[in-house]
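Visitor: sequence plus predicted model, see below.
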Amino acid sequence: MTIQAVVFDIGNVLIEWQPERFFDSVIGTDRRRAMFAAIDLHGMNDRVDSGENFHEVLARTADENPEWRNEINIWQDRWLDLASPAIDHSVRLMAALQGRGIPVFSLTNFGIQTYDIAAAKYPFLRQFDHDFISGHMGVIKPEPAIYEMLESQSGVAPEALLFTDDRTDNIFAATARGWQTHLFEHPQGWADRLVSEGLLTPEEAA
């Protein structure tokens, strides 16, 4: 079926998201490893992405782990440094698709408060034709319900959606629903896929 809309994940597709790399640069690799072993920080982040309040979740986590309070405060106070930098080629691809009149949706695991913080720095986050943000939806990828919600709210048939994400579990879940998918490894590979689908010319995808 002809592709009717293109769906972008955000973390590591449009914006780099590498907390371990960031904390390596701030507190050193050894202490970072100890911190991530002591606290389920990715689980903490999933709670935020599921709709819990960012500041409240981090405050509770700091209270539960007082020996790591300073580092958890860094996660909160310097959150934009964790979600950085933008992947410029991917941002250009998003704009090029919209310039061709092709609807572009987000489908992202992102918190309510953190999305607002990020959008103040990255204006393109307010430029999707339709936003599907897990914090507002109350469910995160790869739960099947989040894909079903996008289908229902957008009115686009699963097989007419082309979705890119950097995580294989998220891709598998979309494929299981009949979506066309692309595992994002680097922006050039995504650009090549968009060209091969006839959505962009090589010049537009550069």
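Guide: Great, that's in hand. Residues are numbered from 1 along each chain as shown.

Visitor: contacts, neighbours, all on C-alpha from now
Guide: Fine.

Visitor: just give the nearest non-adjacent residue to residue 82, would you?
Guide: Distances taken as Cα to Cα, 6 or more residues apart in numbering put residue 19 closest to residue 82, at 5.5 Å, once the chain neighbours are dropped.

Visitor: wait, the one you found sits on residue 80?
Guide: No: checked against Cα atoms under 8 Å, the pair residue 19 and residue 80 is beyond contact range at 10.7 Å.

Visitor: the more surrounded of the two?
Guide: In terms of neighbours (other Cα atoms under 10 Å), residue 19 is the more surrounded of residue 19 and residue 80; the figures are 19 against 15.

Visitor: next one: that one from residue 45, what distance?
Guide: For residue 19, the distance to residue 45 (Cα to Cα, to the nearest Å) stands at 11 Å.

Visitor: for comparison:
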Amino acid sequence: MSVIEAVVFDIGNVLVEWNPRHLYRKVFTDEARMEAFLADICTMEWHVEHDRGVSFESNAAPLKERHPEHAELIDLWGDRQLEMNAGPVPGTAALLSKLKQRGVPVHGLTNMPSPVFPALCERFPELCLLEKVVVSGDEGVIKPDPRIFEILIERAALDPRATLYIDDSQRNVDAAVALGFRSHHFRDADGLALDLVRLGLA
């Protein structure tokens, strides 16, 4: 089996905690009403178009036409989307930093709207340690589509067989494995740390 020569991190819920509830708990006083809003109106199926590169304005317009009584709450998604990122995932930044110190190339591959990643880099300096970062909103294609992995392979000159891919989504992990990557299905930093030791990276 190939020696690991590079590591690729997903960002949301691997390096930075992301959940729209971090924002909407600030404006809803009733948890059940918030959950209904996120299940029926601002759904993940709706949001994924932002990750695909569709602007918030164009994606929100038909939604607000269908739900005019919730227009202000819908607009919060675009106006205050950075508040959906609560903080660093405990422990992962330290592992990223140690890999960097050992001279292991570290890259990023994320489903994320285009404007969000630069803002997150200002807030979470550890993201600046990533060398090549492919953001779905910039490319118009989202994981688990193989095309976005292939973009990173080309830009970072990766050999998937010698690259560890880390993601909290099993679908994305499966897509990486299908392309030849070694993989880690992320649950917490302790589990990742054990896998890095097993692979000779720590």
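Guide: Thanks, I have it. Please read these numbers as outputs of a predicted model, since none were measured by experiment.

Visitor: thinking again about what came up before, just give me the match in the second structure for the residue nearest to residue 82 of the first structure.
Guide: Under the alignment (TM-score structural alignment), residue 19 of the first structure maps onto residue 20 of the second structure.

Visitor: residues contacting that match?
Guide: Taking Cα atoms under 8 Å, 6 or more residues apart in numbering as the contact definition, residue 20 of the second structure lies against 77, 81, 83, 84, 85.

Visitor: TSV for the residues you listed, including secondary structure?
Guide: Formatted as TSV, the contacts of residue 20 of the second structure follow (DSSP: H, G, I helix; E, B strand; the rest coil):
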residue	secondary structure
77	helix
81	helix
83	helix
84	helix
85	strand
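
Visitor: closest to residue 110 of the second structure among the residues you listed?
Guide: For the contacts of residue 20 of the second structure, the residue nearest residue 110 of the second structure by Cα to Cα is residue 85; the value is 14.0 Å.

Visitor: break down the second structure into its strands, ranges please.
Guide: Counting by DSSP state E, the second structure has these strands, from start to end: 6-9, 16-18, 85-88, 106-110, 133-135, 163-167, 182-185.

Visitor: what's residue 45 of the first structure aligned with over in the second structure?
Guide: By TM-score structural alignment, residue 45 of the first structure lines up with residue 47.

Visitor: same deal with residue 107 of the first structure?
Guide: In the second structure, the residue paired with residue 107 of the first structure according to TM-score structural alignment is residue 109.

Visitor: go ahead and confirm its match touches residue 130.
Guide: No: using Cα under 8 Å, residue 109 of the second structure makes no contact with residue 130, being 9.8 Å away.

Visitor: so how far is residue 89 of the second structure from the match of residue 19 of the first structure?
Guide: Relative to residue 89 of the second structure, residue 20 of the second structure is positioned 16 Å away (Cα to Cα).
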